[in-house]
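Colleague: show me the folded form of this:
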Amino acid sequence: MKLKYTYLAAVIAASCNAMANVDYVLREGDPLTSQQWHLQNTGQTAFSDRGGKAGEDMNLDLTHALGILGVGVTAAVIDGGVQLDHPDLVNNVKPGSWDFLTDSADLKPRDGNDTHGTAVAGIIAASAYNGIGGRGVAPQAGLVGFNLLRKWTEANWLQSHGLYSDGFNRSSFDFPRVFNQSYGGARTSPQRYNYEVTPWLKRNDDAQEEITRYSHGGKGAIFVKSAGNSYQSQSITLKTYGRGRIYFDNANQGLPVQNSNLERMDATYWNLVASAYNADGVKSSYSEVGSNIFVSAPGGQYGTTSPAIITTDLTGCDRGRNPAYGRNDLHGGHELDPNCDYNARMNGTSSAAPNVAGAIALVMSANPALNWRDIRHILASTARKIDAEHPGVSLSFTHKEGDEFSYDAIPAWQTNAAGYDFHTFYGFGAVNVDAAVNMARFYSATLPPLEITDWHSTVANAIIPDGALTGVDSHFEQTEELTVETVQIQLNADHTSTRDVAVELISPSGTRSVLMTPRTGTIFGRSGFTETQMLSHNFYGESAKGVWTLRLIDTQGQDEKFTFNPSASGEPNVRFTHRNNQEDGTLNSWKIRFIGHK
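Modeller: Below is the predicted model of the structure:
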């Protein structure tokens, strides 16, 4: 069962004089911290038109007041360029950064628009109490960076994870314990996960597994990954029209255009995937979701009508985000930022991931003896049930013969058989730093050794009836005892419109997890599912023993209209129609494996 921890704030406060004025401690010496709602949300506007809901933040006041600031933990920012000599970052920089554009250790951004990595680094570990800017979640954690995204190759990716770089000798004190990956791809259709067909996937998984499990004398490391930003629309390149975004009419019936499980890197166990919430304490409008989400963290909105995230920017008023904005806000010079070294428009799950990475650094700093699975367990056990009354998303559809159905495509908050709360939007919930750090400080119940079962194959060869809520079921019986931490499947199914198909997995305890929401993806790309991997944390703590049910449901699409909005300035929008299919599909086969402990 899930352990319930009461945070003994009063007891700890009695032994810590700093708690006499937490607000003063948090704000003293960093002028922008008063507007950093993700650290302490008082309803401040953060240089936007309005503020959010007080209390919807990382809940880290006491942790910072106790002086737990990330000391002894180094975070790696795998991104674009990072301005490591930024005055709010330079004191936390450690050896080991690398720029794959120049094959040098100089990560300085090469142009004034390469701002992303610097913003991410500031969210994790901008310095505190130095009289400038704001601060990071872990303001005394170490920082290294890799300029990878502007020169992406498999070899560079592997080197950025420390397998070959001399600067990241495994015995080095500065070898990262947290890797932040605020990037991803727009996937228009289900992806194939096959080591033989795509060998880099195996090298990818092997690299992450090796570092996760065996670095730091077996205490390991954690890779944090952003969930993606394609809930409302999707970026795509069309041969005739170039690059742009697709927007479905009727807001895609309230469902994500891209489910995070559609991205292969987000469906691997070795990435801890984070979704984003805003200053009102609800899912950020853009944030992708899925059963693969582990936790949620602040990402904000766009910094215009409501707050984004305030963080480091390229220095100077002629670089970074400053020239792009003419509003009377932080950008272009402000009494709190006279040198234009910060921005108030950072958002996306690119912001949520480094907030999680910073939180992990604080937990590691609070108890350096913890291993990587203990930390994941602590995050799952202490996460806050955000947006608690969210009803989920129902999808109504009409069968070709006239029958009307309503499908629970995204369930409301569920409590599984082990007592863990889970939501497709938020995973286990919002990261709760003070509760996680408290649990970490007094943690003694180390998890049993990790067990990863073989893949178990099931041949189905069963019809997926068109537009029938009953769908088709296939079963697998797990005969061995195992406490679940994660479940993965790989799916083979023929279908001419995967946008119609919902994929569910039901545990022996009756917990239903929607692995793939319907209305996901676009009309472009391959048809059906071919060795498509999906992951769910919904069953955390449950017993794997018993009969597992895979269910595929055709939710009877309809002719759908959507708009392609080209990125090129002045190009007109293009309208398309996705024609509904009225054909049955086929569930061919599937595999399942369990990751957990005995």
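Colleague: only C-alpha atoms from now on, for both contacts and neighbour counts.
Modeller: Will do.
Colleague: confirm Asp387 sits in a strand?
Modeller: No. Asp387 is assigned coil when assessed by DSSP: H, G, I helix; E, B strand; the rest coil, not a strand.
Colleague: how near is it to Leu370?
Modeller: 30 Å (C-alpha to C-alpha, to the nearest Å).
Colleague: Gly419 now?
Modeller: Distance of Gly419 to Leu370, computed by C-alpha to C-alpha: 23 Å.
Colleague: second input sequence below; structure requested for side-by-side comparison:
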Amino acid sequence: MIVTTDLHHSCTNAHTGTSASAPLAAGIVALTLEANPKLTWRDMQHIVVRTARPLNLRAGDWVTNGIGKKVSHSFGFGLMDAGAMVRLASNWTTVPEQRKCVVFYPARYKLLQLYTDGCSSYSRNKVGYLEHVQAIITLTAPKRGDIQIYLTSPSGTRSTLLAKRARDTSRTGFREWAFMTTHNWGEIAVGLWTLEINNDGWDDAELIRWDLVLYGTATEVSNIGGTPSASSSSLTPRSLSSKVRTRYGALWEDTSAAFRKTAAKFGRNLPQAVIFGCGSYEKFKKK
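Modeller: All right, here's what the predicted structure looks like:
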């Protein structure tokens, strides 16, 4: 929840949902792009994952993936850290080209496990380190909402691709439906992948086909991209030690104190996760 303006010239401390998160995320991305306008969409995703902070976010599904990053189906990799993203972007080196490795599931087999070498036999398709992972699934079901699908990586990270949905009464099943997860970001692609399908319905469902699609890089990005500052890995809020000049001359600065004053009006402190790393522009004067 965030503090923001409300109806009738008042404020609220209970604004939440995508109406709050989408514009905040867009603003942070804009600041990051001003610090480095050469960033690609994949660069931005790498920066978000590497600087995200799982701070004060309560959920029962937090796990640690194969590269030691905490990840949740409710909160992803955590809160976006605007200050850390701007600093990391200013020294970022563009990530290598994205590669795609497709592992086909032979229809004659019913075992739901696939071993992949990350397409190492094909140099142009070799995926050593993961970004996005897709399971392309075709199945039939008397009630589609009863189907739950999970994918476990060679590193042991279990992703929920599809949760149970009581109101999904469709009988059409899924035809070459692409389910995606980013919870394996940075993990090694090579190894045994396991697809798990649970059917809580009254009749049988049939898996007809599934293919595994791996997107990522041949080399490890942590050795190529920018290097986060030592403080960005800490889970304690802090003020920016210095101002960062963005593309158009505006200065990024910490304004967390202003948010604390706003929170005081409501008679309680806001979660540190909300006030961390807020920023503002100084008025930009044309030369």
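Colleague: hey, where'd the strands end up in the stretch 151-287 of structure 2?
Modeller: 158-162, 174-181, 191-199, 206-217, 244-245, 251-254, 279-280 (DSSP state E, counting those that start in this stretch).
Colleague: okay, and the first one goes to which residues in structure 1?
Modeller: For strand 158-162 of structure 2, the aligned range in structure 1 is residues 512-516, judged by TM-score structural alignment.
Colleague: what's the mean deviation for the matching stretch versus structure 2?
Modeller: Relative to the matching residues in structure 2, stretch 512-516 of structure 1 has an average distance of 0.8 Å after the fit, by mean C-alpha distance after the TM-score superposition for structure 1.
Colleague: what residues of that stretch count as buried?
Modeller: Along stretch 512-516 of structure 1, these residues count as buried under the neighbour rule (16 or more other C-alpha atoms under 10 Å): Arg512, Ser513, Val514, Leu515, Met516.
Colleague: what sits against the corresponding residue of structure 2 for Trp413 of structure 1?
Modeller: Matched across to structure 2, Trp413 of structure 1 falls on Trp62, judged by TM-score structural alignment. Neighbour list for Trp62 of structure 2: Lys70, Val71, Ser72, His73 [criterion: C-alpha atoms under 8 Å, 6 or more residues apart in numbering].
Colleague: tell me the spacing between the counterpart of Lys591 of structure 1 in structure 2 and Ser120 of structure 2.
Modeller: Taking TM-score structural alignment, the alignment pairs Lys591 of structure 1 with Asp211 from structure 2. Computed as C-alpha to C-alpha, the Asp211 of structure 2 to Ser120 of structure 2 distance reads 17 Å.
Colleague: between these two, which is the more surrounded one?
Modeller: Neighbour count, other C-alpha atoms under 10 Å: between Asp211 of structure 2 and Ser120, Asp211 has more, with 18 against 15.
Colleague: these two touch, right, the more buried one and Ala135?
Modeller: Yes. Contact criterion C-alpha atoms under 8 Å: Asp211 of structure 2 and Ala135 qualify, at 5.7 Å.
Colleague: got the contact list for the match of Lys591 of structure 1?
Modeller: Contacts of Asp211 of structure 2 by C-alpha under 8 Å, 6+ apart are Val102, Val103, Phe104, Tyr105, Ala135, Ile136, Ile137.
Colleague: what about 10 Å?
Modeller: Each residue near Asp211 of structure 2 by C-alpha atoms under 10 Å, 6 or more residues apart in numbering is listed here: 102-106, 114, 134-138, 176, 178.
Colleague: mind listing the helices for the stretch 401-550 of structure 1?
Modeller: 433-441 (DSSP state H, counting those that start in this stretch).
Colleague: how near is the spatially most central residue of structure 2 to Leu33 of structure 2?
Modeller: Nearest to the geometric centre of structure 2 sits Gly76, at 4.9 Å (C-alpha atoms, centre = their mean). According to C-alpha to C-alpha, Gly76 of structure 2 and Leu33 of structure 2 sit 21 Å apart.
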